[in-house]
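Enquirer: Have a look; sequence and predicted model below, questions after that.
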Amino acid sequence: MSLFGGFTIKKRSLIILKNLRYKLNGFNKGSFIRNVFTVASGTAIAQLIGILFSPLITRIYGPEAFGILGVFASLTSIIGPVVALTYPMAIVLPRDDTEAKTLAAFSVYIGVSTSVLVSILLGLFGRDLLSLLNMDVLFPYLIIIPFYLLLSTFLQVTEQWIIRKKLFSIKAKVTIYHALILNIAKVGMGFYYPVATVLIVLTTVGQMLNTVLLSMNIKKELRNENKIKKKLPFRSLAKSYKDFPIYRAPEMLVNGVTQSLPMLMLTTFFGPASAGFYVIGNRLLSMPAQIIGKAVGDVFYPRIAEAVNNKEKASKLVLKATKLLALVGLIPFGFIILFGPAVFSFTFGTSWEIAGEYARWMALWTYFMFLNNPSVRVIPVISEQRFFLLFTNVSLVIRFGLLIVGAYFFNSDIMAIALFSISGAILNIILIFKVILKCKRFDKINLSF
């Protein structure tokens, strides 16, 4: 019986490996696979560092401190990606470096201006705004928010330049250094001051550390490149890439609100501790997305831009990348669905078992969000950002409504998370299919010229 079972397992393993090899064949051009492996390995080591430190850090600070950090992260994650009106995302697209460098300078200019404006508005209306949003816990941290946004702009520009130049080994190396330094700082300072302030300050400093390390390595790598003195007018670039501020910036703002809704609603209805459970659950589930999903997305973005310029089929590449992620993601997300509460209780302590219940439902949503990486990356390349904005708005209304139903009518945090997650899974499936169809239509037009 064991021999037969062993034979079956071996046979199935060979079939899976053959399927993976087939999926990868479409990406053998250039160094796609090597770049994905480089980014993924760096992120994996960084995540492993985080996992090793997590049992200690969660015991030092506790759910409430993580809940306040989660509220801070929710607010900054809504504003941060749009502080430069998403112009940094366009840095990858131009054919020549002159246009890309001008876009980078333009992005920094907008980011600095926006951060100053936010600083003024928070000084005048910050307390009233936080009270309106039921974020009173952030009153002591108002002054930090503009600095975080400013650093976020610099980091976005730096990361997009690395993606454009395909300096993925630098990204991998810095990700490891950043994780190690930040986690050591959390433990070291937590022994003396185990409060939310330490976590928030270190999160902000982490943005600066990441940017500085990346910038230093970029200069070393590109020191022999010819400097480009000529720059294009900001006005012409703003016009050429106007679909980013018009469509993508609002989409990311709405998407940021959608992602932050559970955090805000849990804080409002059930207190900071419930938000802390959500933070830890979301952090663990984001690991596969960070290790593999984002790695594929970062490398896929310049690859798909090149493919479209070279008259390749965008739909074919998106479909293959999505199938590859579907196979890879089954194990980690399926494991959390089956054993979430036991894993969290054993890893973080018995007081965190409820976070495992949250994660069990959230895994459904995050699995399909993991799969949509290629679809989301191809959207600006095929000029479908208007569609993406409309889709995200509809998603916000649906998921907010279901979150309210769970929290208000059922008075259950688990029900709220379940409804929010199931709707997220269904909407992501719809998004993937819609984008693939739009890619096929785009291919017909692009290949006909």
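Expert: In hand now; what should we look at? Numbering: from 1, shown residues only.

Enquirer: From now on I want contacts and neighbour counts done on CA atoms only, so please keep to that.
Expert: Fine.

Enquirer: how far does the helix ranked longest in the chain sit from the chain's center?
Expert: Under DSSP state H, the helix in the chain containing the largest number of residues is helix 32-79. Here the centre of mass of C-alpha atoms in helix 32-79, compared against the chain's by C-alpha atoms, centre = their mean, to the nearest Å, lies 11 Å away.

Enquirer: just how off-centre is the helix or strand following it within its chain?
Expert: In the C-terminal direction, the helix or strand that comes right after helix 32-79 (DSSP states H and E) is helix 97-132. Relative to its chain's centre, helix 97-132 lies at 20 Å (C-alpha atoms, centre = their mean).

Enquirer: Packing partners of helix 97-132?
Expert: Packed against helix 97-132 by the contact rule (3 or more C-alpha pairs under 8 Å, 6 or more residues apart in numbering; DSSP states H and E) you find helix 144-165, helix 234-240.

Enquirer: Presented hereafter is structure B, for comparison with structure A:
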Amino acid sequence: MTRIKRLLTRPSFAGNAALLASSTILGQGLVILVQPLLTRMYRPEDFGLLALYTSILSLAAVVLNLRYEQAIQLPKEETEARNLLVLSLVLGLGSSVLIGVAFILLRQTLSGWFGIMLPVWFAWLVLLGLACVALMQAGSMWALRLSRFGVLAQTKFQQGLWQALGQMLPGLFSLGSGGLILGDVLGRLGGVHALVRLWPRTLQGITAQSLYHVAHRYRSFLIYGTGAALLTAASFHLPFIVLTAFFGAAAMGQFSLSYRITTIPVTLVAQSIGQVFFSRAAAARDTPALAQLTERTAAVLFALGLPVFGALWVVAPVAFPLVFGANWDEAGRYAQLLAPYLLFSMVAQPLSNLLTIREWQRGLLAFTIFELLLRMGAIYWGVTTQQMYWAVVLFALSSLLVALLSMGLFFRAAGASWQGFWLKVRKYVWFDLLSLLLLWGAGYWLKGWWWVGAAVLVVFLLLLRSFVEIRREGLE
């Protein structure tokens, strides 16, 4: 019982999560601040090509390190973990070069598939971006093992800062989509720069035989984890590629802006809490504390997400044209459609590490096959309507269903329950929903910036109340 209590109540969980979240807020806050300027410097078509670029990187990212970076947290022996780090780095850089060169050689063919002529510089930036992703994935897992949350915080801040500056400066010279993509690459380089100093300075204890040993010991991450992760990434990012091919870069630009802006709360909170949760859950995996930790973490995420995404659902169609310019009204409608899915995705994403901790790679693979079929089926149905709006509706509904089913799977892996989760969040649900209903009604009297300002105030007050209740109940 003493061990369970210590795992659940030690203040480092809240402190480390707050450190990562605050640094992410600072870094991504800069990215958010420049968005209204970027949407006036660049066209929707430029944002559409950026969305295609990031989707390609995200799809390839899951196979770069062959998922061995996910195992770095697990060994008790430091030497074994160091071997996993080196293995992940070697595989990651090698895969980046192979995929990047293939992309360069097949650029013309891929242009036909995507329905967009891809410039030569686009292909080379794919190679560079993949290398940055591979280094960041392995480096971040190593920093987590060392509990160097300060370095992870610096990584998030530098990535946001370099990206914001890298996209703003080319925009002043009207460089088009190349400026947006170059800024994305610079942001990734900024993240890598912060992680490099944590890597071991010696290769002592690392041989070809030891690398083979850890590759074989954790082969389930390669055999099942890589396939599952690739299918999961495909279910998220193939829709961007398919929608670009069928509806064009301009329509994709509208959707990608709404998706990037609305997922910022997920990035700010869920990823930061998820990294700390991974570290804590790995330590608690063989104790009853894992179920309690999972329910409490899910409750905190839901309590923080409901005010944000609830208000987004209410005011997004009005807020987007005001903030980003009159050309982005479609993005506001798409953001409203995505809000319910993103609320539950914010809860589910950090908990996904439970399957890695429990080494449920086979179950994860089976679920992700279902996830991909469901999402792509929804997109196919949407394409047949020949209307981008209905394609986004079906994508959002299928994604919401996936998020709910994912939560059920993760609860099962931890031994947690929906009942335990509901008991912890019900007091937030009724109060927040009533407040959001009043905000919706206020739209009959408040217009434009006044209504958006009222929404910001409501979100601030509801989040403040949630923070107070979370601390009072000891959920942090």
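Expert: Arrived safely, thanks for sending. All values reported here derive from a predicted model rather than from experimental measurement.

Enquirer: How alike are these chains, TM-score-wise?
Expert: The TM-score (TM-score structural alignment, normalised by the length of structure 1) is 0.86; 410 aligned residues with a C-alpha RMSD of 2.2 Å.

Enquirer: Give me the mean distance between the longest helix of structure 1 and structure 2.
Expert: Per the superposition on structure 2, helix 32-79 of structure 1 and its aligned residues are separated by 0.9 Å on average (mean C-alpha distance after the TM-score superposition for structure 1).

Enquirer: Where in structure 2 does that helix fall?
Expert: Equivalent residues of helix 32-79 of structure 1 are located at 13-60 in structure 2, counting by TM-score structural alignment.

Enquirer: ok, the counterpart of Gln156 of structure 1 in structure 2 to Ala131 of structure 2 distance?
Expert: In structure 2, Gln156 of structure 1 lines up with Gln137, judged by TM-score structural alignment. As for Gln137 of structure 2, its distance to Ala131 of structure 2 is 10 Å (criterion: C-alpha to C-alpha, to the nearest Å).

Enquirer: Tell me which of those two has more neighbours.
Expert: Here Gln137 of structure 2 and Ala131 are compared on neighbour count by other C-alpha atoms under 10 Å; more neighbours surround Ala131, at 25 against 22.

Enquirer: which residues touch that one?
Expert: Under the criterion of C-alpha atoms under 8 Å, 6 or more residues apart in numbering, the contact list for Ala131 of structure 2 reads Gly92, Leu93, Ser96, Val97.

Enquirer: cool, and Ala194 of structure 2?
Expert: The neighbourhood of Ala194 of structure 2, defined by C-alpha under 8 Å, 6+ apart, consists of Val151, Leu152, Gln154, Thr155, Gln158.

Enquirer: Quick one: map it onto structure 1.
Expert: Ala194 of structure 2 maps onto Leu213 in structure 1 when the alignment is built from TM-score structural alignment.

Enquirer: What of Ala71 of structure 2?
Expert: With TM-score structural alignment as the matching criterion, the partner of Ala71 of structure 2 in structure 1 is Ala90.

Enquirer: burial count for its match?
Expert: Neighbours of Ala90 of structure 1 using other C-alpha under 10 Å come to 21.

Enquirer: okay but it is in contact with Tyr241, surely?
Expert: Yes. Contact status for Ala90 of structure 1 versus Tyr241: in contact at 7.3 Å, counting by C-alpha atoms under 8 Å.

Enquirer: what's the closest non-adjacent residue to Ala281 of structure 2?
Expert: Leu290 (6.1 Å; C-alpha to C-alpha, 6 or more residues apart in numbering).

Enquirer: do Ala282 of structure 2 as well
Expert: For Ala282 of structure 2, ignoring the flanking residues on the chain, the nearest one in space by C-alpha to C-alpha, 6+ apart is Ile357 at 5.8 Å.

Enquirer: Identify the residue of structure 1 aligned to that neighbour.
Expert: Structural alignment places Ile357 of structure 2 opposite Val381 in structure 1 (criterion: TM-score structural alignment).

Enquirer: What count of nearby residues applies to its match?
Expert: 21.

Enquirer: In three-state terms, how would it be classified?
Expert: coil (DSSP: H, G, I helix; E, B strand; the rest coil).

Enquirer: Tell me which two of the contacts of Ala131 of structure 2 sit farthest apart.
Expert: With C-alpha to C-alpha as the measure, no two of those lie farther apart than Gly92 and Val97, at 8.8 Å.

Enquirer: the more surrounded of these two?
Expert: Between Gly92 of structure 2 and Val97, counted using other C-alpha under 10 Å, the more crowded position is Gly92 (29 against 17).

Enquirer: residue contacts, the counterpart of that one in structure 1?
Expert: Aligned against structure 1 by TM-score structural alignment, Gly92 of structure 2 finds its counterpart in Gly111. Under the criterion of C-alpha under 8 Å, 6+ apart, the contact list for Gly111 of structure 1 reads Val83, Ala84, Leu85, Leu149, Leu150, Thr153.

Enquirer: Next, the contact list for the nearest residue to the fourth one once chain neighbours are set aside, please.
Expert: Once its chain neighbours are removed from consideration, Leu149 of structure 1 has its nearest residue in Gly80; the separation is 5.4 Å (C-alpha to C-alpha, 6+ apart). Applying C-alpha under 8 Å, 6+ apart, one finds that Gly80 of structure 1 lies in contact with Tyr148, Leu149, Ser152, Thr153.

Enquirer: just checking, the third one touches Val205?
Expert: So the one you mean is Ser152 of structure 1. No. Here Ser152 of structure 1 lies out of contact with Val205, judged by C-alpha under 8 Å, at a distance of 10.8 Å.

Enquirer: Thanks a lot, see you next time.
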